[in-house]
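> got a predicted structure here, sequence first:
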Amino acid sequence: MTKVVHKFGGSSLSSAERYQAVAQIVLSHCRAGDCVVVSAAGKTTNTLVKLWESYQQDDSQGFSDILLQVENHQAELIRALFESQQQHTLLEQLDLELQRITSHAKQDTLHEATLLAHGELWSARLLACYLSQLGFAAEHVDARNLFTLHHGQLLHQQNKQACMERLKDTSLYVVTGFIASDVEKNTVTLGRNGSDYSATLLASYIDADAVSIWTDTQGVFSTDPRKVANAIKYPKVCRAQAHLLARLGNPVLHAKTLSPLKHSKIKLQVRSSFDVESPPTEIVKEGYSKAKRFITTFEDLDLVRVDAIAPGEVGQLSQIIQHSIHHFSAQGETFILVPAQSTHRVLKALSGRANIVESALQGFAVVAPSANIAQLQAQAAQLLHEQNIVVRFNHKDNEYALFLTDQAIDSDVLAILHDKLVNKGRELAVVIAGLGNVGEVFVNQCQRQVAHLQQQFDVKVVALLRSKKMLFSANGISLSAWQQQWQNESVDYNNEDLIERIGELDYEHKVVIDITASEEFSKLYPQLVKQDCHLISANKYAGTAESTWYQQLREQLNERSLHWRYNTSVGAGLPINFALADLQHSGDKVTQIEGVFSGTLSWLCSSFDGSKPFSSLVLEAKDMGYTEPDPREDLSGRDMQRKLLILARDIGLTLDLADIELEPLMPDDLAQGSWDEFLARKGELDSFYEHLYQQGITQDKVLRYTGSLQVFASGKAKAKVGIAYVDKSSAIANLTPGDNIFVIKSVWYEDNPLVLQGPGAGKEVTAAGVHSDLYWLVQRLK
């Protein structure tokens, strides 16, 4: 059964109205078996911390005053949410618990973690009771009965068993965040903001499918959206960057939250409980999202140098001060960043092994892909200099650059930094399918072409596909070493895997470049369009598919404002599709297209002079790579038939392959059987072609294999691909072997046709034609 864990923070439960809003979210998004993890309502934990401090200071009056604040807040929630009988019961429970706190304080037996636990216990109880009042089967659960630690380490197997036994599929469970117990049943906490950690721990223990962290923000932003109006909300953030941001003190996610999900398929998303309709930010596994750019700011920190720090010690220090601590090494020394109000506790815990290097620091960190960090560090330093902000400490790591300053980074300065360091040009993710002759040349040409396009657009090749293997990297593949990367990192995939990975790509634009000759791959186009992919095709199958399927694909592309370029599907690199489009856009009307649309058949017919058998030329062309693996595919004329259909559809005709008459350049019965059987009968092909050739001589014409499309005034059309005899003086007769030619007549080009001629085959020119389509797409997206 699918299970989801929802976590609501203190701001989501800060008032009766917020409890009601959360209850509506639960009613809409949860079912029996799901779990809801809650933090203490509003600022309850802060108030309880002050209560503890007044207790430690033996300030009885302060203790009483703060306890009254706690009571008033909880009582106010109860009176606003519940009807008389339930209200009375809950107020009595609250009164008993407050009396118990007072009694422990007087007896000097008050325990810090037990005191702080009340915030979560009250939240869980109130939300579960309120949901029950609304008719939803809900129970509140004390996480101290689920999570046990020994010497600070979670007993995962024991905890998993406890969760499985306690949390069935019969109810919704509202579970306390932040708290757990040790093996002696003493209350312990999981650290400040530990409720997020509680939620992901619980999800891992109950084998949940997903975790939703509901907060007061709409997701994860490039910087604080309260300070920078054009902060970018990211739809996806990879776990590694989310973890780094948490270590640097970003308030949306916290340092330990991600660790329980490390080796799981559990989905994590950050959502707004204040704006339920706003799409979430998904925190995804490495490789499922490109690295982003962030600026996260600091206030009132001390920089502490530590002589030696043991594994896990930073986590222990974070636990002591209930706050994230970031540590790093620079010039052979270890440093930690500590909130200034907690520095004395950290120094005490480190027992003389640490000293303050800089105090009362402000500043920020730029988090970005490692390839960008050096440049961003230099840019940031220059911007700070221009703003007259003194940098007291600067540090660069693989994934971030740290700047600690005297002055606070106010909203105006942060906006300037964000504009210069984060807001970049638009991004295009490129998926290349097909690494055969043309595909390999295209990828090798890509390094230079992408560098050229980068001046206008951030273009990254994120996937390479060959047969059933793929190389996929959301951050971009190194084109200078793609073959080595392919050898080391390519994996098997199926179509479902591919569509999922492409769907996960969080680029502004995506394009799939199909350089396969696979009909199966072309059938994925509708699914790719649903993932908002533009299409570039050298593959002819989609363009010649059955009319209904083809028209539906066109409609889907139009609905999503997506582009489909396929200039190389006809004529290799010749701009025939561009020419036809320009004619029609200018108001002209195409009346006839005739020509040779196959480089292979062009070469064969133009090279034959009777001096050697036609089959010898076919085998020669095969050895030179001019033909398909089985040259009968070329001789069948089906390739030219598909090309003529693409051209017909380009000028607005609704035709199918069956509407184009086809005459093969070989006897029909030679199409049957294996290639070896064909070779044994190649003499029949020679006799067939020799007969046709002699007929041409008799007519004083030359033999060519052509496609012809004629459009009548009525709008009807006649189309044929087959053997033709043309005048010796015609451009088609004098075609350079291997060239394609397109002779186009229109209303404006009736007496003097428009002629396009050039190489119609060849991996270099075809690859260049695909690059032309990619360049066109980038210009259009600009």
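Nice, thanks for sending it over.

> could you use CA atoms for every contact and neighbour count after this?
OK.

> OK, contacts around residue 595?
706, 707, 708, 732, 740, 741, 742, 743 (Cα atoms under 8 Å, 6 or more residues apart in numbering).

> helix or strand for it, which one?
strand 590-596 (DSSP states H and E).

> how far out from the middle of the chain is whichever helix or strand comes after that strand?
Toward the C-terminal end, the helix or strand that comes next after strand 590-596 (DSSP H and E) is helix 599-607. Relative to the chain's own centre, helix 599-607 is displaced by 46 Å; criterion: Cα atoms, centre = their mean, to the nearest Å.

> got the angle between helix 599-607 and strand 590-596?
70 degrees (axes from the mean of the first three to the mean of the last three Cα atoms, to 10 degrees).

> in helix 599-607, what's buried?
Of all the residues in helix 599-607, those buried under the rule 16 or more other Cα atoms under 10 Å are 599, 600, 601, 602, 603, 604, 605, 606.

> spatially central residue in this structure, please.
For the chain, residue 505 is the residue whose C-alpha lies nearest the centre (Cα atoms, centre = their mean; 2.3 Å).

> returning to that earlier point: make JSON lines out of the buried residues of helix 599-607 and add distance to residue 35.
Shown next, in JSON lines, are the buried residues of helix 599-607 (distance: Cα to Cα, whole Å):
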{"residue": "599", "distance to residue 35": "65"}
{"residue": "600", "distance to residue 35": "65"}
{"residue": "601", "distance to residue 35": "68"}
{"residue": "602", "distance to residue 35": "69"}
{"residue": "603", "distance to residue 35": "70"}
{"residue": "604", "distance to residue 35": "71"}
{"residue": "605", "distance to residue 35": "74"}
{"residue": "606", "distance to residue 35": "75"}
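
> included below, for side-by-side comparison, is a second structure:
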Amino acid sequence: MYILKFGGSSLASPDRIKLVAKTIKKHLEEDSVISVFSAFGGVTNDLLLMAELAAKEDLNYKEILERNEQRHLDAIKELIPVTAQSSILSNVKSQFNRLETLYEGVYLLNELSDKTRHVISGFGELLSSLIIAEYFKSIKIDSKFVDSRELIVCKNQNEKVQVNYAKTNANLHSFFEKNKADLFIVPGFVAKNDLGVPSTLGRGGSDFTAAIIAGALDVKRVFIYTDVNGMFTANPNLVPHAYSLKDISYEEAMELSHFGAKVLYPPTLQPLLDKNIEIHIKNTFQPEEAGTVISKSSKKNFRWVTGITHIDSIKLLNIEGSGMVGIPGFSKRFFEILFQENINVVLITQASSEHSICIAVKADEAEQAKEALDEAFEMEISLKKIKPVEIESNVAIIALVGDRMKSHHGLSGKMFSALGNNNINIRAIAQGSSERNISAVISKKDVTKALNTLHEQFFEVPSKEINLFITGVGNVGSKLLAQLKKQENYLLDKLRLKIRVLGLSNSRKMLFDQDGIDLNKWGDLLKKNGETASKEEFFKNVKKFNLRNCIFVDNTASPEISGWYKHYLGNSISVVTCNKIACADDFENYQNLQDLAREYGASFLYETNVGAGLPIIDTLQNLVASGDRINKIQAVLSGSLNFVFNNYDASEPFYKIVEKAMEEGYTEPDPKIDLSGVDVARKILILARESGLRLELDDIERDDFLSEESLNSESNEKFFELLERDESDFKKIYESAVSKNSELKYVAQLEDGKAKVGLQEVGATHPFANLSGSDNIVLFFTDRYPEQPLIVKGAGAGAEVTASGIFADIIRIGKK
């Protein structure tokens, strides 16, 4: 004999009921079937809602009742031939008349008792089972309706169910010995108490009904049909990469279902454990799928962690005070009070100092628990030996579950490290001695991020999802997006990095897509679907997404955007930038950003601030970290200035060379930033700070080769006019260098704690000579490299190499 159970989602429409019939017929080919049915999808919620409305004297319940009656009548008309409808139509209308009478009583009394609630909530299963039984008769299957209220005896108080198994098992044995049929139709969820008063088995109790029958009749397996392919590694609605588990143990299933896995009602396992009856969780709509088998052992599951789950409808209660320390029986009193109030404790933690006890309870029982505890400990509170109970809301419990966890070291460390790295604060921790469950209390807003973080850590092919939010999609930004798209498969295959762009912004518009922006058409999407750009709203959206492994990428030269770095870092969102302004700002701000990155576990990377894609800052940081001392730095750090002076030979006006540098993307949008030396001064300032010096931008000595008037020009147009005017000065500078067989280089130097920048004439034997195009070069003179400096040399400007440097910083974060 097979025991099958079908949930409400499987019965949401007549078409779905017909699909259920096909599955039952398949089982009937092998043996007889007892099939347990829930109410039609959503009906039980409506029944309870109507009761609440009636108790509040809200007549809207009548409209909902009429709608539900019509739904059931329509199902009869679609499922059952007209010639066979009369009896079931009369029966269903009679049931709804009784329901209407019950609601009228609740309305008139303005009161909804537990007894009435249980009677009302059971109507959904009775109605669905009656209709389905008639349907099977109409398709010529030997079927029989069984009223489970006459067989299952239980005591129900505040959703806590106690089954009288002696009476129930005797009733079930007697009934199925005396009655024979191919198919028995049984309403789930409903029962009666010892006095014969209608009761229920708790929400989700149809699973329990099937398990009770299976245990009594000692069958080999129970099939629970639902709308998913078994129990999953995590909630698939919150974790896209979650997948179904083929085999788990009773204990694992119990932990997962208790902690929020709604596929299985927790008490279902109770009647099956001792008899080792298997539970098969199957999908009604994909019955060919394997689903999940729950049995005594889960040896086929090779992972240390079986699943990740959570409960979000809880609150924390905390009691603390010196009056608890060393007082025998305090915990006994505490938990006895909760027992007397019929309040179940979901999680318990107590400090070894005995100074505090923290528990989690159902959210709707928290106030009741606080009132009872404060009243019981009124004397201790008045004497200030303990504080009144504190309630903390907006929290949730997440849990790792697995039989094999107890034989593997370091799982707790991996769990808490993964959460900490994503700025998920843990309020309380609990782990039983069986080590089958590690639970942590976190903020409710972090649940989705926590589940995905832990799933990535414990279940996914060792890969890591990086979520990018990019501002600045011009020259550098567009090249970065192209590189990301081109390397997408390589990163996943070789580095196990899945990089998604979820947000884009330019100065006018911004675009967000939590599923990832299509990098093949990001420009069109930004133009057509983008909303008005706002630095504040961009940050709010990134924060609202609350995803793991987030990186804010700044491809601009905007001081306003750099001012937002502290907000991102302070929310554990890493920052990658080619914008030099933040690191060349006041030293206090520079140091604050470094401190924020360390405090909140975020990365702050700005390799492209100096030398575009060259590993200059990384090399310097490694020298300092390894104990070397920087004695002197000499460098050509402006790709734009190097390009200009490499190409200027007085045969073509100086301003034309500068225009060409702009066109090829070697300068900032405002070329004065490059030609004034401010950009180089910022770069040597950053290197000085990375060397351990506390310098400000004003401390950098600057030797200008431009006229003061051109430096103060208010537009690019005016600036180029003045460059054209000063052409004779540039010729003199060039001719002076040529006469000495030298080249012109704009050089930055740091020595003895002082820094300066300026145009210099470099001889033919100097390392700076023959530096071509936009190349940069840096000479590090250190204790380890006193005479022959460590040299870093290469392309130091251009959108392509700058984008590649930003890309490298993103990968560096991804590989952490």
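Done, it's in. Keep in mind the model is a prediction, meaning the values are calculated, not measured.

> I figured residue 532 of structure 2 hits residue 508, correct?
Yes. Residue 532 of structure 2 is within contact range of residue 508, at 6.1 Å (criterion: Cα atoms under 8 Å).

> thinking again about what came up before, quick one: what's aligned to the residue nearest to the centre of structure 1 in structure 2?
Taking TM-score structural alignment for the superposition, residue 505 of structure 1 sits opposite residue 545 in structure 2.

> OK, contacts around that match?
Counting by Cα under 8 Å, 6+ apart, residue 545 of structure 2 makes contact with residue 514.

> confirm that residue 282 of structure 1 sits in a strand.
Yes. Counting by DSSP: H, G, I helix; E, B strand; the rest coil, residue 282 of structure 1 falls inside a strand.

> need the contact list for it.
Counting by Cα under 8 Å, 6+ apart, residue 282 of structure 1 touches 235, 236, 237, 267, 268, 269, 270.

> check structure 2 for its longest helix and report it.
Ranked by number of residues, the top helix in structure 2 under DSSP state H is helix 86-109.

> surely residue 810 of structure 2 is in contact with residue 575?
No. Residue 810 of structure 2 is beyond contact range of residue 575, at 9.1 Å (criterion: Cα under 8 Å).

> quickly list what's touching both of the two.
Common contacts of residue 810 of structure 2 and residue 575 (Cα under 8 Å, 6+ apart): residue 551.

> the more surrounded of the two?
The residue with more neighbours, out of residue 810 of structure 2 and residue 575, is residue 575; 27 against 23, by other Cα atoms under 10 Å.

> in CSV, list the contacts of residue 595 of structure 1 along with secondary structure.
Formatted as CSV, the contacts of residue 595 of structure 1 follow (three-state DSSP):
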residue, secondary structure
706, strand
707, strand
708, strand
732, coil
740, strand
741, strand
742, strand
743, strand
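
> quick one: which two of those are the most distant?
The span of the contacts of residue 595 of structure 1, defined through Cα to Cα, is set by 708 and 740 at 13.6 Å.

> what lines up with residue 148 of structure 1 in structure 2?
Counting by TM-score structural alignment, residue 148 of structure 1 corresponds to residue 60 in structure 2.

> mind checking how far its match is from residue 458 of structure 2?
In this view, residue 60 of structure 2 and residue 458 of structure 2 are 49 Å apart by Cα to Cα, to the nearest Å.

> compare these two (neighbour count), which wins?
Remark: of residue 60 of structure 2 and residue 458, residue 458 carries more neighbours, 21 against 11, as counted by other Cα under 10 Å.

> and the counterpart of residue 695 of structure 2 in structure 1, how far is that from residue 585 of structure 1?
Aligning on TM-score structural alignment places residue 695 of structure 2 opposite residue 655 in structure 1. Distance of residue 655 of structure 1 to residue 585 of structure 1, computed by Cα to Cα: 21 Å.

> can you mark which positions in stretch 292-300 of structure 2 are buried?
Neighbour-count burial for stretch 292-300 of structure 2 [16+ other Cα under 10 Å]: 292, 293, 294, 295, 296, 298.

> so which of those belong to strands?
Those of the buried residues of stretch 292-300 of structure 2 mapping onto strands are 292, 293, 294, 295, per DSSP state E.

> make JSON lines out of these and add distance to residue 733 of structure 2.
Formatted as JSON lines, those follow (distance: Cα to Cα, whole Å):
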{"residue": "292", "distance to residue 733 of structure 2": "81"}
{"residue": "293", "distance to residue 733 of structure 2": "84"}
{"residue": "294", "distance to residue 733 of structure 2": "85"}
{"residue": "295", "distance to residue 733 of structure 2": "87"}
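
> from the residues you listed, pick the one nearest residue 788 of structure 2.
The closest of these to residue 788 of structure 2 turns out to be residue 292 (Cα to Cα; 67.2 Å).

> the closest one touches residue 278, doesn't it?
No. Judged on Cα under 8 Å, residue 292 of structure 2 makes no contact with residue 278 at a distance of 10.1 Å.

> list residues touching both of these two?
By Cα under 8 Å, 6+ apart, no residue touches both residue 292 of structure 2 and residue 278.

> what segments of the stretch 551-700 of structure 1 are helices?
All helices of the stretch 551-700 of structure 1, identified by DSSP state H, counting those that start in this stretch, fall at 576-585, 599-607, 614-623, 632-635, 638-650, 675-680, 682-698.

> what range in structure 2 matches the first one?
In the comparison with structure 2, helix 576-585 of structure 1 aligns to the range 616-625 (TM-score structural alignment).

> okay, buried residues for the matching stretch please.
So stretch 616-625 of structure 2, judged by 16+ other Cα under 10 Å, has buried residues 616, 617, 619, 620, 623.

> so who does the residue lying closest to the second one once chain neighbours are set aside touch?
What sits nearest to residue 617 of structure 2 in space, not counting adjacent residues and going by Cα to Cα, 6 or more residues apart in numbering, is residue 607, at 5.7 Å. By Cα under 8 Å, 6+ apart, the contact list for residue 607 of structure 2 reads 577, 578, 613, 614, 615, 616, 617, 618, 805, 806, 809.
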